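dropping a prediction and its sequence here:
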Amino acid sequence: MSDERTLRDYDGPAGGWDSLKSVARHLHEQHIPVRGAKTLLSMNQPDGFDCPGCAWPDRDHTSTFEFCENGAKAVAAEATALRAGPELFARHAVTELARYSDHWLEGQGRLTTPLRYDAATDKYVPIAWDDAFTIIATHLDALPSPDQAIFYTSGRTSNEAAFLYQLFVRQYGTNNFPDCSNMCHEPSGAAMKPQIGVGKGTVSLQDFEQADAIFIFGQNPGTNHPRMLGELRAAAKRGAAIVAFNPLRERGLEKFADPKDALEMLHNGSTRIASDYFQLRIGGDLAALKGMIRHMLERDADVLASGAPSLLDRAFIDAHTSGFEAFADDVMAESWDTIVAESGLTEAQLRKAGDIYLGAGKVIACWGMGITQHKHSVATIQMIVNLLLLRGNLGRPGAGACPVRGHSNVQGDRTMMIWEKPPVAFLDRLRDVFGFEPPRTDGYDTIGAIEAMRDGRAKVFFAMGGNFATATPDTTATHAALRKCALTVHVATKLNRSHLVHGREALVLPCLGRTEIDMQATGPQAVTVEDSMSMVHLSAGINAPASPALLSEPAIVARLAQATLGDRGHVPWRWLVEDYDRIRDLIARVFDDFHDFNARVRVPGGFQLPNGARDRNWHTADGRASFRAHAIPVDTALHRARAGRDAPVFNLTTVRSHDQYNTTIYGLNDRYRGVSGERRVLFAHADDIAALGMAAGDRVDLESLGEDGVRRVARHFLLADYDIPRGCLAAYYPETNGLVPLESFADQARTPTSKSIPVLVHRPTPEASTASRDIPLDVIV
């Protein structure tokens, strides 16, 4: 396809007929038109399986089929008839496979047998399960310290697998648990836990039915959480204000056609979503929030001076919060000039947003990774919570905080203590229940794990799902770190790039998917997951396994633990996986909130975990929710990169296409942004393109301006004219991950700053010397 045919305008709504067509095409490509439809109808049902995509909740997990385009693609990708069996690896050496694109790798289908890397032939070859576990156990036992092993976890891992996994690893002797939370919503927990006593959202789906206004910061639900559009559509139809703060104009925040609404589909109709859309600059959210709050404080002072009641919830502030006066003084000391300059919005726009908030009785604030992947993410989230606290919008119906998490059980894995910084009380409970002394030293997070492998302090890398080599920042450095390992192991359903970036020895262990029947000694099993709103429910597959050689994730953990620990720790690993109720009984002994786990989770819809902030019980240092003051940052990496440099320095944010989920690339299209057949696209304002002396359709290179002296370049991007503020750019993840320095991460949370990368834009240049750290261009086959 030519460049001229790659980019076009898209004026349709999110959802609608185009979504149904896209799903039908994807089902056909995966060779499962009949079985795929049956599988989709069993998704998110009481006797079916939980969607392996995002963590957006379902209404009591008992509703009729709720259509979601990306969820359907995730299910189809897992239920595909395509197979990546031993014959694929017999045909292709690893170095050859590494030349192919992520889309091509995904398209080879399901893995069918355990694989071992054979260095002599540079190929993966089949290996028996017992032999694979023996290799891993031998490596682990040979390490001078358990802390030289790293155990990564993807957010798709079930509660049962995650619990066994953390128990095994802590009995082995380390807290090295980097996980996908470290790369996405770590700042949400780091911000909210000290401020309101919980690191999770405080709302339920029922709150969306009652909210007068929903504020959405740094999130694109149309692509990343399509089922959320149903709630937004219903809120918009009943007149709730939906206020979007986002640098890019995103179709899912503008209008939506619900494929389940026969009348809307029949008439090609749609529903307007955002009542107000504020296109702030990338990273301008903290300044925008502070401007809104300053306006509210100014208006409140005026009404108080006139003798009228306060516009703030003074009773709530007095009874439930601390730090208000110092916070208010800090806000009023911030100048409007700074607020406007750093937010990219006008004073009038910010005052309007503040008035919308003041005019709403009940407000929900949502945010996504457009907030969490910045240097000042924690401060920004605490400012969102400050906004809610001002009018008592926490702990009452129709109001609250809603961090919208990604992968299907990323929140549940953290609840099961897949965490490198486990609380003392949890470690004490492990000791008391299982009779061993767990390690007390904090482990490596994702950044720390890469540094440890790079520096030779870690020798074994084990990944329970995910695509670590592709999802992480500083691609060249991460790949080099993984290749220094003595052993890398990946548990996976499909081939991905991480399997091709391997240690001296390497294993790929294929596991069951969420859609498949998990047959154990006592019969078919169900696992549990926790959604973004703390609902825990069962998930049971309905499809036959892709291969008889597949093991479930709990079975893989149990057999690895048995091979490594033997009878140490006195945990009957193999017995536990004969019946997952036994695992849940252990979970209930360790976590009080999971009491009567097996009985409560079998109630249709499952059960909701307690949340102190939802009940206005603040589990904080002083027993109150706290206002947190933060200055608007005016000396960031972007400010410093622009200082004294004549060439224009842009702020690049990474985004997902509509044909991907996390690192999984379903196709090369991005319908809502008008892109087809292409992923190396750079979205820019038309005036910025002209100022560079270029035109839409030109190819360019990107050079990031890290402060570590390392040159990082991503090549051959197609310039696309897009509605985005001047000075801002957007490009797809993970193609631009290599531009993010390993040392650039969020304060207090260490999340990569993938949403704020200072870059230069160049015309294409010849390949740099091998001494440079350039990002290779994928070969799309």
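That came through, no problem.

CA only for contacts and neighbour counts going forward, please
OK.

got the end-to-end distance for stretch 234-250?
This stretch, stretch 234-250, spans 19 Å end to end (Cα to Cα, to the nearest Å).

who touches the biggest helix by length in the chain?
Scanning the chain for the helix with the most residues, using DSSP state H, yields helix 285-305. Residues from elsewhere that reach helix 285-305 (Cα atoms under 8 Å, 6 or more residues apart in numbering): 217, 245, 280, 309-312, 328, 331-332, 336, 338-340, 342-343, 345, 347, 350-351, 353-355, 358, 371, 379-380, 383-384, 387, 632.

second structure follows, compare the two:
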Amino acid sequence: MTTEQKITRYDGPAGGWRALASVKDTLLAQGIPVKGAKTLLSANQPDGFDCPGCAWPDRNHHSTFEFCENGAKAVAAEATARRATPEFFARHTVAELAVQSDFWLEGQGRLTHPMRYDAASDRYLAIAWDEAFALIARHLNALADPNEAIFYTSGRTSNEAAFLYQLFVRQFGTNNFPDCSNMCHEASGAAMRAQVGTGKGTVTLQDFERADAIFIFGQNPGTNHPRMLGELRAAHQRGARIVSFNPLRERGLERFADPQDKLQMATLGSSPISTHYLQLRVGGDLAAVTGIAKHVLEMHTQRGGVLHEDFIAQHTAGFDALAAQIARTPWAQLEEASGLGEAQLRAVGDVYIGAERVIACWGMGITQHRHAVATIGAIVNLLLLRGNIGREGAGPCPVRGHSNVQGDRTMGIWEAPPPALLDRLQQVYGFAPPRAHGVDTVGAIRQMVDGRCKVFFALGGNFAAATPDTAATWAGLRQCGLTVHVATKLNRSHVVHGREALILPCLGRTEIDMQPGGPQGVTVEDSMSMVHLSMGINPPASPELLSEPAIVARLAAATLGERSSVPWSWLVQDYARIRDEIEKVFPDFADFNARVAVPGGFRLRNAASQRQWATASGRAQFSVHAVPAPGPQRHEGRVLFTLLSTRSHDQYNTTIYGLNDRYRGVQGQRQVVFIHPEDIAALGLAGGDRVDIHTVWDDGVQRSVHGFVLVPYDIPRGNLAAYYPETNPLVPLDSVAEGVGTPTSKSIPVVLTPHTPRP
């Protein structure tokens, strides 16, 4: 992969030969060209593993090539030939590791042994597994209150590990379960539960075959869920209208060349994706959706027959209040707040009216805003106006990130568990679960900063890099008495640690998990509620590795001892036993083992898709939200920009696969900021100049990042985009979505100054 730093224009399609070349480069860089290719060809097989990347569903689990570019990179990174052994740690102090980039840290390869931080030498030293579990148990059992411990969960944790984890932690006595959901789709769950009775999307992949229109908000599938482009391409080819709302021009929403289409690859062809592309201002989605709904209501008043009046009468509540609110909202306000013209909104409103079946998709470009819950509420309102929930080819589709982030929540990884779950745990296991809500991710950081967190345990993930307000987060982690991270590779969280620290290496999804009962498979739940089995095919990277279920079970046994009647070690001898336990607690998992043995697995029941509304009123609920006015445009004489954080194309969440962002033309670097050319000129600067970025917030804390290269880009004036985690230091800890604790990483108020080298 190139390390030359340059900015070039990219005019090709998403996918195509460049995607295959990028996969080849990744395999070669990981030192596994033959083994890696074999591993990829076994992805998504009935007897193989599920892609450890995103949560987009697999259309065909029998496919020999059902993976995408970034999925291939995820698999290759896990199957790397590189190893971070005890000898590696002996060569480097933690202080030396801490100055390396995130890319370099993960590039050292797979962890091979459990490691304990030694303060005297400032190094990680190998430790036996039993000693590691005993150390954690001593810390946990010495706490004055179980709530002094925090248990984080990554979205790639399997159902089996997540179920055991929540059972152990609740027997220990706390609901402190921050997880990656808190930082991504928490707003989706909150809005949809209130309005339709479920926090999950109602659509299936088959619905994409029937949709007449697909509306995409705040999402970049070309980078984040590349397999979704295949569904969008097929929909476009059969005549469906695809309407995309995104401040940035994203290549994956414009054109796509399917690497699995032999004719298209042979002819260097590509397919269009969006029929309508609206570049609204950052955070303008609520106003835009309200504008579409306003057009729908006005057209119904003018000519009738536009609303689905029978559906509204039989299945909904709150319509009159919504209609009155929208009628009071003038078009000029919607134009100003969205950055779009009335004619543009009416045009896509006509697309919505002309479509019998409509799917609405959204990602973190919607959820990581102050008004996220209101915006999702507006999207659901729009669908309800024409009966587009509980109909084939229609419905809401929140597109989640990590492969099992939805499944973890299903398994009970939630700081605010429903009473019914706690009641059932008490009935099945005979203990009284804690009833008080725990802390979410932002609450966990506050508890660390205040010195109230003594033990922090992370089942996967990269907490130090993924979270907002980096200085506060790192200070909080360093105040903990013990930090523990279950991981496959070295990352930032291992060098930002408590007074004592452990790194516990685990098996990856691609690896054979051999237990006394034979090789084991785990299950995950994708964005469309499909639960399916995954079994690794590669030998483990080290004989010292344990599976996540085994780590949780051994920790539970060491910590709880005779206080728990759960047969932890027996359960992990055969994961079918864990699935039997899941079935006891969750009725929707009846006959779990038999149903998941079918290739492709099974879909969990979704009452809203059957027009059964588990809401307070027993009906689908329209929600009413005022459209906020745009904020100030200047601060102390400087232009006040709104910055959104985003991924590069060589990245998945905090994992950096390379330093290139092909579709945006960035090569060999990550400290860049995308900005409209006229804004660059207005600042008296030029493309390629370096700037410092400063958050504008009212708490007296100085938050800045330094030396970012200005990249002229097609983005609305007054808006900026830059990569995370590099811009996470700019996100104030108390800047969260209303009603949920999700950091507002997509709407950071900032000013730019010419770069001043730091001493």
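Done, it's in. Since we're looking at a predicted model, the values are computed, not measured.

show me what secondary structure element comes after the longest helix of structure 1.
helix 314-320 (DSSP states H and E).

tell me what the helix or strand that that following helix is followed by is packed against?
Counting by DSSP H and E, the element after helix 314-320 of structure 1 in chain order, helix or strand, is strand 321-322. Under the contact definition 3 or more Cα pairs under 8 Å, 6 or more residues apart in numbering; DSSP states H and E, strand 321-322 of structure 1 sits against strand 625-626.

rewinding a little: from the contacts of helix 285-305 of structure 1, which would you call buried?
Neighbour-count burial (16 or more other Cα atoms under 10 Å) applied to these gives 217, 245, 280, 311-312, 328, 331-332, 336, 339-340, 342-343, 345, 347, 350-351, 353-355, 358, 371, 379-380, 383-384, 387, 632.

take those residues and keep only those in helices.
The members of these that map onto helices under DSSP H are 328, 331-332, 336, 339-340, 342-343, 347, 350-351, 353-355, 358, 371, 379-380, 383-384, 387.

distance check, residue 364 of structure 2 against residue 685 of structure 2.
Residue 364 of structure 2 is 31 Å from residue 685 of structure 2, where distance means Cα to Cα.

now residue 303 of structure 2
Separation of residue 303 of structure 2 from residue 685 of structure 2 (Cα to Cα): 53 Å.

more neighbours: which of these two?
Comparing residue 303 of structure 2 with residue 685 by neighbour count (other Cα atoms under 10 Å), the higher total belongs to residue 685, at 16 against 8.

report how many residues lie close to the equivalent of residue 575 of structure 1 over in structure 2.
In structure 2, residue 575 of structure 1 lines up with residue 570, judged by TM-score structural alignment. Residue 570 of structure 2 sits with 14 neighbouring residues when counted by other Cα under 10 Å.

could you check how far residue 677 of structure 1 is from residue 6 of structure 1?
Going from residue 677 of structure 1 to residue 6 of structure 1 by Cα to Cα gives 6 Å.

oh, that last question was meant for residue 530 of structure 1, not what I typed.
Applying Cα to Cα to residue 530 of structure 1 and residue 6 of structure 1 gives a distance of 39 Å.

higher neighbour count, the two?
Shown here are residue 530 of structure 1 and residue 6; by other Cα under 10 Å, residue 530 has more neighbours (27 against 17).

verify the contact between the more buried one and residue 594 for me.
No - taking contacts as Cα atoms under 8 Å, residue 530 of structure 1 lies outside contact range of residue 594: 11.8 Å.

so the aligned residue in structure 2 for residue 687 of structure 1 is in which element?
Here residue 687 of structure 1 is matched to residue 678 in structure 2, going by TM-score structural alignment. Assigned by DSSP H and E, residue 678 of structure 2 falls within helix 677-682.

after that helix comes which helix or strand?
Going down the chain from helix 677-682 of structure 2, the next helix or strand is strand 690-695, by DSSP H and E.

what range in structure 1 matches that next one?
Going by TM-score structural alignment: strand 690-695 of structure 2 matches residues 699-704.

that stretch vs structure 2 - mean distance after superposition?
Compared with structure 2 after fitting, stretch 699-704 of structure 1 deviates on average by 0.4 Å (mean Cα distance after the TM-score superposition for structure 1).

show residues contacting stretch 662-671 of structure 1.
Here stretch 662-671 of structure 1 makes contact (Cα under 8 Å, 6+ apart) with 10, 73, 77, 102-103, 106-107, 467, 470-471, 656-660, 675-679, 733-734.

select only the buried ones of the residues you listed in ChimeraX?
Buried members of these, defined by 16+ other Cα under 10 Å, are picked up in ChimeraX with:
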select :73,77,102,103,106,107,467,470,471,656,657,658,659,660,675,676,678,679,733,734
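
quick one, what contacts the residue nearest to residue 81 of structure 2 when sequence neighbours are not counted?
Closest residue to residue 81 of structure 2 in three dimensions, ignoring its sequence neighbours and counting by Cα to Cα, 6 or more residues apart in numbering: residue 31, at 5.7 Å. Contacts for residue 31 of structure 2 (Cα under 8 Å, 6+ apart) come out as 80, 81, 82.

buried only: go through those for me.
80, 81, 82.

closest to residue 47 of structure 2 among those?
residue 80 (21.5 Å; Cα to Cα).

mean deviation (superposed) between the helix holding residue 678 of structure 2 and structure 1, please.
Looks like 0.3 Å for helix 677-682 of structure 2 (mean Cα distance after the TM-score superposition for structure 1).

packing partners of that helix?
Judged by 3+ Cα pairs under 8 Å, 6+ apart, the packing partners of helix 677-682 of structure 2 are strand 704-712.

ok, and for the strand it packs on, which residues are buried?
Within strand 704-712 of structure 2, the residues that count as buried by 16+ other Cα under 10 Å are 704, 705, 706, 707, 708, 709, 710, 711, 712.

what's the answer for stretch 122-133 of structure 2, then?
123, 124, 125, 126, 127, 129, 132, 133.

hang on, isn't the fourth one packed against residue 113?
Spelled out, it's residue 126 of structure 2. Yes - at 6.4 Å, residue 126 of structure 2 counts as touching residue 113 under the criterion of Cα under 8 Å.
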